[in-house]
Each structure stands twice: as structure tokens, then as C-alpha cells.
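Novice: Need a 3D model of the following:
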Amino acid sequence: METNLFYNEPYHELTRDNYPLLLGASKFCPKRLFCKGTLPSADKIGIAMVGTRRPTASAEELCRRLVASLKGTNAIVISGLAQGIDCYCHKAALDAEIPTTAVLAQGLDAKIDGERATIAERILQAGGALLSEYEGDTPAYKGNFIARNRIISGLSQATLVVQSRQKGGALLTAQFCLDEEKLLLAIPGNFDCDLYSGTNALLDSGRAKPVFIPESLRSVAGVPFLEGAKIEQLTTCGVQLSSAAQKVFDRFNGFRKTFSELQEDFDFKAPELLAILTELEISGLVTSKDNFQFYFNGA
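Specialist: Got it, this is the predicted structure:
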């Protein structure tokens, strides 16, 4: 059964200065881009989530937990509306009421079947967008998928490869991400599982940063909460931060950082930085389980 919005809503061509998110400034910016639905606002942070069409049995729950970590932020989930990981991520975003945009490897008037059609319809109903560089009812030719992947990466601040074989199409998206020196993330998995051979290879080579716990995706990707703790709330409780501690907190509110990363951003000597972190921990603004990773206000 054909859905109403997807088949009845007309698409329109975007002007180059109206390309969404980071795409207009990307080296992979397409010459033409067509859209159905509502483009994401300029303040959104694109997080690409890609992977195999034939994932493991637990992949849908994994995607749900990964996407849920973005709740309460300005993140928008970008994927390609392919079966498997792509659809799981779009669906998880819709269920969590997180914005999502799909980049198609076919024209926006070309037919979509099954669950993919349902998800495309839901994206439009939720105020999201479907994008393609192909006009009308252009079919999804094999070469279109590689071209589609460069747009997924071009839109996004970071790309996460959830599951992939060593020659999976998601690894092409990963390479586009690396070509623009953007943040590449990957989920580590069982070394005996072929569906993690691609992500494990990215991690083993140092090309990608690991996301060990699904709920930490937001902080690893560097996406802050929209509503962080307010310094004003502390002063009403009699807590006064030093100027140095307030400077560090203001810079990293909502993020997770290692001690080395903090040293790179500030010229504090190690004892001084430790004293600042202790002050923030006593104030309840920073937590650390191992004195290596520091979580600023629930990061």
C-alpha cells in the first residue's frame, strides 16, 4: 500500500546556498540536491549512523540505545534508508522523537517498498527530510550508493559505523569522513564475528575512535546537552567557583574529556588542573570513575 506523503508530496530542488547542515561547505558537495520535507535548522548537529544491510540479531537494540544517547541535544541522525542498520537508526530516532534525515540513492519519486516506505513516510510526518541528488524517478543504480554515501558524510559532524564487514559499503562512508578529517567512530565487536570485521579493522588501524558503551555516543561524538547545569544554580546554594574552575566548566559543560585533552586546551600545570577538577567534583559538576575520563555535568 502506497503511503500518502511520500508519493504525493512534491520534491523541490535546493539552491547551493540552501544546502543543509555542513553539506554546502563539504568537498563532496553535490552539484544538484533535491528535497522532500523540512530541512534541518542550521543549529542542528548531524551525526551519520551507517552499517550493514544484514546486521546481527541484537543490532536493532544496539541502534536504539545509541540513538537514545542523543536525546536532549541538537543532534540529528543522518542515514541512507537502506535495510538493516540505516533503517534501525532512522526508526530509533523517530521513536525517540529525535530529528532524522535520509539520503536516498534514487530519485525522490522512485518507488520504495516495505518497511523502508513506512519509515520514509514517518520521517516526513515527523518534520524530517528526504534528500537525493537524483531527479524524478531515477532508479537506485549500483553506483548511486557510493555517491549517496559521500553526501551522508558531507552533512555530518561525525560518522558512526555500527556494524560492517571489511568490504561493506559503510566503510566507503567512513573513508569520505576521513577524507574531510571529520570524526570517525566505530562500535567494537566480537573478533570472530564477520559483521564486526570492518569496524574492528577501523579501530585496529587507529582510523576510528571506539564507542564502547552505546549510551556514551553523545559524549564521544562531542555533542553537548541543550540544558547544562547553570552556575547561577550553584551560587544560590552557597557554592562559589574560582574563575579558573568556572572557565574550565564553561568550556566543557556537557562533554567527556581525558586529562591529556584538558591539558591541550588550557596551559594549566598538572597540579593546578588537578586542583580545578577536584573543585568541580566537590561542586558536583564533574565526575570521574578512574581519574582518566572526566564527565562534565552528566556527559
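
Novice: When you work out contacts or count neighbours from here on, use the C-alpha atoms and nothing else.
Specialist: Will do.

Novice: May I have the residues that are in contact with the most centrally placed residue in the chain?
Specialist: A centroid search over the chain (C-alpha atoms, centre = their mean) returns residue 47, at 1.9 Å, as the residue closest to the centre. By C-alpha atoms under 8 Å, 6 or more residues apart in numbering, the contact set of residue 47 is 75-78, 156-160.

Novice: one more time with 7 Å
Specialist: Residue 47 sits next to 75-78, 156-159 when contact means C-alpha atoms under 7 Å, 6 or more residues apart in numbering.

Novice: Could you dump the residues you listed into a markdown table with distance to residue 223 and secondary structure added?
Specialist: Shown next, in a markdown table, are the contacts of residue 47 (distance: C-alpha to C-alpha, whole Å; DSSP: H, G, I helix; E, B strand; the rest coil):
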| residue | distance to residue 223 | secondary structure |
| --- | --- | --- |
| 75 | 7 | strand |
| 76 | 11 | strand |
| 77 | 12 | strand |
| 78 | 15 | strand |
| 156 | 12 | coil |
| 157 | 10 | coil |
| 158 | 10 | strand |
| 159 | 13 | strand |
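
Novice: Where do the strands of this protein begin and end?
Specialist: For the chain, the strands defined by DSSP state E occupy 12-13, 34-37, 45-50, 75-79, 100-103, 129-132, 158-161, 183-186, 209-210, 256-258, 286-287, 293-296.

Novice: To check against the first, give me the structure of this:
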Amino acid sequence: MLSARNKKFLHAILLTGAEYDTVQKILETIGSLESAWRATASELESAGVGRERAEAIAGVQKSLDPDDEMRKLVGQMIALVARDDPEFPKELLEIPSPPFTLYIKGRLTTRKPRLAVVGTRKATIYGKQACEKIIHDLADKTDLEIVSGLAQGIDTEAHRHALKNNLKTIGVLGSGIDRQSFFPYENWNLAEEIIRKGGAVISEYPPGTPALKHHFPARNRIISGLALATLVVEAPEKSGALITANFALEQGRDVLAIPGQMFSLNALGVHRLIQSGAKLVTSADDIIDELGLERKSISQKAETLLTDQKEKIILSILAEPQSVDDIKLKAGLTTPEIVSCLTLLELKGFIRPMGQNKFQRVS
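Specialist: I've put the predicted structure just below:
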């Protein structure tokens, strides 16, 4: 396991712009991150680190204090989780080339199943509506987390509808997660809402790292790696969403796809996935059945969807058929309150009439 001491040297090396391949080379040839941090440029080159990167690491050794940089992370409320830390997502350890570190703002839970939802940045009305419908119905029937890339288009829709339906969501960036380097900047407020509502924003890149083109394919392996399956909503023939789907296949994860409109360019990539064996999805039930997800009980649905305390009290009483008078005795509510709540609970699908003016909770 990386000690706190080694972790700070890893962070310092990453701050020089070093990425996965450089760290891998250092660990294979030098072995110690501390030794690599203290090495000269020529020593790093001899170990197989490219000249430009070797000079970058050696060039900041006197001006960059690893301890100060770790304190800055704390000040920014950013957690640095290394690959062998117990908090590191176990799902990522199962994929080829898992990231050495994750920079995390918020809570990255490990208890719930996750679904990656990805698609084009140029989402159509159809794609947005499909994304909204699927996530709404998933939230109604099961308890999972939504993973996406916080990009414009389908990613944004996935995060927003997860939040709207009280699902935790995780945004994976191709930049640093600090405000200055966050990309796309238009989604900064969305990222803050994700964190505020119990989700997380993560990146394998340290604060201050700009969004470079090659970061996004690398980022996509984390999106698919965190999830049981990847759902592609809309994707043209050349799309980052298809890269994510390919990573999912390489990682042994399921790929799901919502069919598009016949004449839409945004359907070409999705239809190619379906022709290649991706599971065709037209409802939340398709996803639940394909992944074997546990369906919510009525009490779990009520906890998520009901905000009125009187409705919750009445629902808890209706495990067996009860009349209005029965409920009045047990709940301590007035008849008008009970009748109003029963009407709303029936409309919401939580209870059903049983005859003889009695009602029972739907099982």
C-alpha cells in the first residue's frame, strides 16, 4: 500500500504533468516514487522516462513542496485516494490499466450498483426525453447510482435527471476537479449540486490539469469501469460514447443501447452497437432484468417519493386492509386528512381499495 509519504510524492510527480505511462515506467524501473522525485533528469531518462517529462520532474524539485501540495488538497476539500487504498473503488481494480489515483470531491460510495449513461454532446429532443424517461423509471423501481462524464448533452441530462429523481450520481472529468481547470466550466454548478446531494466528482488528474484531448478517452475507461453496464442513449458514428462502450466490452461489462430515430445521424452509432450485440433497451425494466437489479419495495419507494409525513404514517399502517375508522384510531388523524391522503396514495400507486371501504398497501 502507498504510504502517506509515497502518496505525496506521487501527487507531486503528477503535478508536473506526468500521466499514467510515466508513473508506470517509474514504478517498473525505479520502484520508489520518493527516489523518482529526488532523481536527476538524466537518472530519470536512464530509467526510461522521456526527456521532456524527466526535465519537468527534476526542474520543479526545489520549488514544489510535496507537503504543501497535500495541504492544498485538504484546503480544497479534495481527497486523494490511491489504487491500493481501501477507499479505492474495487470495480476499477478489475479493469485493465486502473488509474493510480483518484482525486475526489464528495462521497464515492461503494454499496450501490452503478449504471454509466453516456451519449452525444449534441443531444436531440428525442435523446433528452429518452434519457429522462429511463432514469425516472429506474429511480422509481430500483436504487442505483448514475455515472457519466459531466459533458454537455446526454451526460448533463443523465446527471440532472438522476438528481431530480433522488439518485446519487458520479461525474468523471478529463481535467482537474478544481474550479480553475474544471471542464466544461458551464457545468460547474451542476458539479456542486452533485456533491451537495451526496454524489461525487472525480478525476485521475490533479488540480490545475487542463482538459486535453487525449484525457477524454482515458477518462471514459473510468466511467465504464465504475459501472455494471454502460447505457448509450444517442451517438453518431464517431462519438466518445462509443469509446466508452468499447471500454465496457474490454472490461467485461454489459453494453446497453436505446434505439434512435431512423433518419437521425445521432442514431448511427447506437444502431451499430445494437447490430454488434448490445442489448436493445426501450424501458427501465429491460435494464433491471438484464442486470438482475433488485427492485425497490413499496416502503423503499415511499421513502424516496413521499414527502408528506401523514401519507407515510398511513402507508405504514396499511400492511393489512384497514378502514378509515381503523386508520383514525391508529394514526390520530382527522377523517378529512385520512381521506385526502388515501386519495393521493391511491393515485401514486401505493395503495389499492379492497372492498368494504378498506384499503391496503400494494405489495
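
Novice: In PyMOL, how would I select just the buried ones from the contacts of residue 47 of structure 1?
Specialist: The PyMOL selection below is limited to those of these classed as buried (16 or more other C-alpha atoms under 10 Å):
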select buried, resi 75+76+77+78+156+157+158+159
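
Novice: quick one: stretch 124-133 of structure 1 aligns where in structure 2?
Specialist: Mapped onto structure 2 using TM-score structural alignment, stretch 124-133 of structure 1 spans residues 195-204.

Novice: Oh, that last question was meant for stretch 47-62 of structure 1, not what I typed.
Specialist: Taking TM-score structural alignment, stretch 47-62 of structure 1 hits residues 115-130 over in structure 2.

Novice: Check stretch 169-185 of structure 1 too.
Specialist: So stretch 169-185 of structure 1 sits over residues 240-256 in structure 2, by TM-score structural alignment.

Novice: just stretch 277-286 of structure 1 next, same as before
Specialist: So stretch 277-286 of structure 1 is aligned with nothing, judged by TM-score structural alignment.

Novice: Would you mark the buried spots in that stretch?
Specialist: Neighbour-count burial for stretch 277-286 of structure 1, counted by 16+ other C-alpha under 10 Å, picks out 277-281, 285-286.

Novice: Just the terminal-to-terminal distance for the match of stretch 47-62 of structure 1.
Specialist: Length of stretch 115-130 of structure 2, first residue to last, C-alpha to C-alpha, to the nearest Å: 15 Å.

Novice: Then stretch 157-172 of structure 2?
Specialist: End-to-end for stretch 157-172 of structure 2, by C-alpha to C-alpha: 15 Å.

Novice: and if you look at stretch 174-192 of structure 1?
Specialist: Note: stretch 174-192 of structure 1 ends 22 Å apart using C-alpha to C-alpha.

Novice: Show me what residue 84 of structure 1 lines up with in structure 2.
Specialist: In structure 2, residue 84 of structure 1 lands on residue 153 (TM-score structural alignment).

Novice: Might you report the residue contacts of its match?
Specialist: Counting by C-alpha under 7 Å, 6+ apart, residue 153 of structure 2 makes contact with 120-123.

Novice: what's the spacing between it and residue 201 of structure 2?
Specialist: Counting by C-alpha to C-alpha, the gap from residue 153 of structure 2 to residue 201 of structure 2 is 18 Å.

Novice: likewise residue 88 of structure 2?
Specialist: Counting by C-alpha to C-alpha, the gap from residue 88 of structure 2 to residue 201 of structure 2 is 14 Å.

Novice: Between those two, point out the one with more neighbours.
Specialist: In terms of neighbours (other C-alpha atoms under 10 Å), residue 201 is the more surrounded of residue 88 of structure 2 and residue 201; the figures are 26 against 20.

Novice: before we move on, the earlier item: which of the contacts of residue 153 of structure 2 ranks first by neighbour count?
Specialist: Of the contacts of residue 153 of structure 2, with other C-alpha under 10 Å as the count, residue 120 tops at 25 neighbours.

Novice: Looks like that residue contacts residue 237 (just checking).
Specialist: No: the criterion here is C-alpha atoms under 7 Å, and residue 120 of structure 2 misses it with residue 237 at 10.3 Å.

Novice: related to what we said a few turns ago, can I get the contacts of residue 153 of structure 2 in TSV with distance to residue 42 of structure 2?
Specialist: Output for the contacts of residue 153 of structure 2, formatted as TSV (distance: C-alpha to C-alpha, whole Å):
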residue	distance to residue 42 of structure 2
120	44
121	44
122	47
123	49
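
Novice: counting contacts, what elements does the biggest helix by length in structure 2 pack onto?
Specialist: Selection of the longest helix in structure 2 by residue count, based on DSSP state H, yields helix 125-141. On a contact count with 3 or more C-alpha pairs under 7 Å, 6 or more residues apart in numbering; DSSP states H and E, helix 125-141 of structure 2 meets helix 154-164, helix 284-291.

Novice: which residues touch stretch 48-57 of structure 1?
Specialist: Contacts for stretch 48-57 of structure 1 (C-alpha under 7 Å, 6+ apart): 77-79, 82-86, 89, 152-153, 156, 158-164, 168, 170, 195.

Novice: chain center to that stretch: distance?
Specialist: The chain centroid and the centroid of stretch 48-57 of structure 1 are separated by 14 Å, computed with C-alpha atoms, centre = their mean, to the nearest Å.
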